[in-house]
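**Student:** predicted model, plus sequence, below.
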Amino acid sequence: MRLPVIINSSSGGGSTIVTPVVHCRSLAQAVISSTVAGEVLTDCLTRRLENNGQVLVAAAQNWTESYRNYYKRKFASAIKEKLCRFSEAPHHDVESYELPDGRTIEVGAERFQIPEIPFSPSMVQDATVMSTLANAFDDGIVEIDGIENAENIASHAGLTEMVINCINKCEGCHHAELYSNILLTGGPTSEPQLKERLQKDVQ
């Protein structure tokens, strides 16, 4: 039986967990988790789109602020799932996305930048994103378990580092097989090219 490293990103998007499995048992002492997951990506995409002048929820909607913020994140999450993807080279191609109210917004470089955040959480230190996320945390608009402020996101280990640290906590005789059998589970891990990108980084 091959020994897998299982990477699970919860469907709710609140956590990413790297678990090594040896002889059909997970090794609790080597499990590594991070709160940099789908929720963080959704919030970062929301802020980037708004910073670029894209309006996710029309001002004409007579909604409370909390209801408006809920739908902003809901729409941003849908955009993330449909348009965001990994790319070997920088891209600035613009894609259109039609919102439920019939309006169309343009999504550019964000499509390729947002998927990189789990690998490089420090990317949220981008001045515009950091400032708007910081304000969102301060105002209570963004609430993510385990993350108290925007700076805390940037301090997390990236996904590649998490996998390497996880495997290094296992016996050396298992390393090669664990590296060659990385399994992805959970909604956010279905991101196109994520597995290929991760395998390339850890080799």
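**Tutor:** Done, it's in.
**Student:** going forward, measure contacts between C-alpha atoms and count neighbours the same way
**Tutor:** Will do.
**Student:** which stretches of the protein form strands?
**Tutor:** 5-9, 16-22, 25-26, 32-34, 95-98, 104-107, 182-185 (DSSP state E).
**Student:** and the first one, what does it pack against?
**Tutor:** Applying 3 or more Cα pairs under 8 Å, 6 or more residues apart in numbering; DSSP states H and E, we find strand 5-9 packed against strand 16-22, strand 182-185.
**Student:** same question, the last one
**Tutor:** Counting contacts by 3+ Cα pairs under 8 Å, 6+ apart, the secondary-structure elements packed against strand 182-185 are strand 5-9.
**Student:** this is the comparison structure:
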Amino acid sequence: DGFCLQNSIARLDIAGRDITRYLIRLLLLRGYVFNQSADFDTVQQIKEKLCYVAHDLDQERQLALDTTVLVESYTLPDGRTIKLSGERFEAPEVLFRPSLLGLDVKGVAEQVFKVINSAPMDDRRKLYKQIVLSGGTTMYPGFGTRLERELEKLYEERILKGQPDKSAKNVICIEAPPRRKNMVFLGGAVYANLVKDT
């Protein structure tokens, strides 16, 4: 309704640069040599081109171990080619498991769940139906479906308390607009244009 619910705000201090740094760490473990500062832009490009969010983390890990279907090659500016497999989904996993970065905070699904459930009871159902992804970090393929899956799981465990005849399938709706990478800027520009004449 056009106003902020002050008690329903949370912050997850993980951004794209943190995921890039984590990808550098994962690639170093594989034996690839990258300089944290000089090669940062290159690894960022690798991240943006090849990384995705796993729908089912255990299944993806098993697939990465047992097969080569997840292997993708990337040619570096110096002509060398590197191959990525599990790193493609392990790097963005920090959004759901910040402990991988040594942070003692809940991941994005837990944060969204907590925020919605701290809102007034009458607003919660509407909020679950109006989750809109925004920002570059939400652009990973699979991010929206994984977030929805995790929220459904939390809802069924903590709200429905495992009632077998109930499901969260039609409760949660996540919108992933194609231009969400710049939505905050676009929203700010529209707002600035609206208030410039007042």
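**Tutor:** Thanks, I have the structure now. Just so it is clear, the model here is predicted, and its values are computed rather than measured.
**Student:** overlay them and tell me the TM-score.
**Tutor:** Put the two chains on top of each other and the TM-score (TM-score structural alignment, normalised by the length of structure 2) is 0.67; 142 aligned residues with a Cα RMSD of 1.5 Å.
**Student:** picking up where we left off before, tabulate the strands of structure 1 (TSV), appending mean neighbour count and distance to K82 of structure 1.
**Tutor:** Listed next are the strands of structure 1 as TSV, based on neighbours: other Cα atoms under 10 Å; distance: least, Cα to Cα, whole Å:
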stretch	mean neighbour count	distance to K82 of structure 1
strand 5-9	22	18
strand 16-22	22	21
strand 25-26	12	33
strand 32-34	19	24
strand 95-98	13	9
strand 104-107	17	11
strand 182-185	16	18
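**Student:** okay if I get those as TSV plus distance to Q54 of structure 1?
**Tutor:** Converted to TSV, the strands of structure 1 look like this (distance: least, Cα to Cα, whole Å):
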stretch	distance to Q54 of structure 1
strand 5-9	28
strand 16-22	29
strand 25-26	44
strand 32-34	30
strand 95-98	11
strand 104-107	6
strand 182-185	32
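**Student:** for these, which one sits closest to H174 of structure 1?
**Tutor:** For these, proximity to H174 of structure 1 was assessed by Cα to Cα; strand 16-22 is nearest, at 8.0 Å.
**Student:** next, the angle from the closest one to strand 5-9.
**Tutor:** Counting by axes from the mean of the first three to the mean of the last three Cα atoms, to 10 degrees, strand 16-22 of structure 1 lies at 160 degrees to strand 5-9.
**Student:** who wins for proximity to E81 of structure 1 among the strands of structure 1?
**Tutor:** Per Cα to Cα, nearest to E81 of structure 1 of the strands of structure 1: strand 95-98, 11.6 Å.
**Student:** counting by contacts, list what that closest one packs against.
**Tutor:** strand 104-107.
**Student:** matching residues in structure 2 for the strand it packs on?
**Tutor:** Residues 81-84 of structure 2 are matched to strand 104-107 of structure 1 when aligned by TM-score structural alignment.
**Student:** and that stretch, how far out from the chain's middle?
**Tutor:** Distance of stretch 81-84 of structure 2 from its chain centroid, counting by Cα atoms, centre = their mean, to the nearest Å, is 23 Å.
**Student:** how big is the offset of that stretch relative to structure 1?
**Tutor:** Here the mean offset of stretch 81-84 of structure 2 against structure 1 after fitting is 0.9 Å, by mean Cα distance after the TM-score superposition for structure 1.
**Student:** so which of the strands of structure 1 comes closest to P121 of structure 1?
**Tutor:** strand 32-34 (10.6 Å).
**Student:** give the buried residues for stretch 102-115 of structure 1.
**Tutor:** I105, V107, G108, E110, R111, F112, Q113, I114, P115 (16 or more other Cα atoms under 10 Å).
**Student:** actually stretch 162-178 of structure 1, sorry about that
**Tutor:** Those would be M162, V163, I164, N165, C166, I167, C170, H174, H175, L178, for stretch 162-178 of structure 1 by 16+ other Cα under 10 Å.
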